[in-house]
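Visitor: next come a sequence and a model predicted from it.
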Amino acid sequence: MASIQYYDVILKPLVTEKSMAGMAEKRYCFLVHPEANKTMIKEAVEKMFAGAKVKSVNTMNRPTKTKRRGMTVGQTAKSKKAIVQLTADSKEIEIFQGL
């Protein structure tokens, strides 16, 4: 595995109805690098967002799906989703403020 820097760990925020409802409890969802572990995700969130203190990180691997287009068969890319819980005294993440 190549060394992954903290700015390569978080790919993009995941905006769904369920993730928006979790923001009330300071719970944020991100799509992350498939090779990243929980420690890397925690460090990346604390470095990228000033004042954020991570309480816990839960991760889920989303497997590939087989897709067809006529006779051609392929697979989608695998991905990983992380749910980050911030502490009560932590600042909120500004990316989600305007949503």
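Guide: Thanks, I have the structure now. Numbering: from 1, shown residues only.
Visitor: C-alpha from now on. contacts and neighbour counts both.
Guide: Noted.
Visitor: in the chain, which residue is closest to the centre?
Guide: Centroid check for the chain by CA atoms, centre = their mean gives Phe30 as the closest residue, at 2.0 Å.
Visitor: where does that one fall, secondary structure wise?
Guide: strand 27-32 (DSSP states H and E).
Visitor: okay, pairing it with this:
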Amino acid sequence: MRADQVIIEPVLSEKSNIAREGETKKYTFKVHKDSNKFQIMAAIKELFQVEPVKCNVMIVKGKPKYSRGKGGNILGNTGDWKKAVVTLAKGDTIQAIEGV
């Protein structure tokens, strides 16, 4: 799996922004479901030229969604996805995400 297939997009939420601005630089990414910690760390190193120290991976369960449409109530779920929290070495930052 190529590095650009492993990392799908950064997660830019209030919680992830607080973790990113702390003393330990922690960046949160939405990653491919079949990727593991070692593939994620290698992809971060290749794409952003920084040294990842640690990687925590978790599955985020989908949320239920309800809609009142023209044909009646529609019940469904959003999909599950995989999230990775990557801790960088001291002094490293990812410039592509810092400007957002």
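Guide: That came in fine, so what should we check first? Bear in mind that the values here come from a model prediction, so they are computed numbers and not experimental data.
Visitor: which residue sits closest to the residue nearest to the centre of the first structure in space, ignoring its chain neighbours?
Guide: Excluding its sequence neighbours, the residue lying closest to Phe30 of the first structure (CA to CA, 6 or more residues apart in numbering) is Pro13, at 4.3 Å.
Visitor: counterpart of that neighbour over in the second structure?
Guide: Taking TM-score structural alignment, Pro13 of the first structure has Pro10 as its aligned residue in the second structure.
Visitor: correct me if wrong: its match contacts Lys26.
Guide: No. Here Pro10 of the second structure does not reach Lys26: they are 11.5 Å apart, not a contact under CA atoms under 8 Å.
Visitor: more neighbours, the two?
Guide: Ranked by neighbour count (other CA atoms under 10 Å), Pro10 of the second structure and Lys26 place Lys26 first, with 23 against 16.
Visitor: for Phe29 of the second structure, give me its contacts.
Guide: By CA atoms under 8 Å, 6 or more residues apart in numbering, the residues touching Phe29 of the second structure are Ile7, Ile8, Glu9, Pro10, Val11, Lys83, Ala84, Val85, Val86.
Visitor: please apply the same query to Cys55 of the second structure.
Guide: Shown in contact with Cys55 of the second structure (CA under 8 Å, 6+ apart): Lys37, Ile40, Met41, Ala84, Val85, Val86, Thr87.
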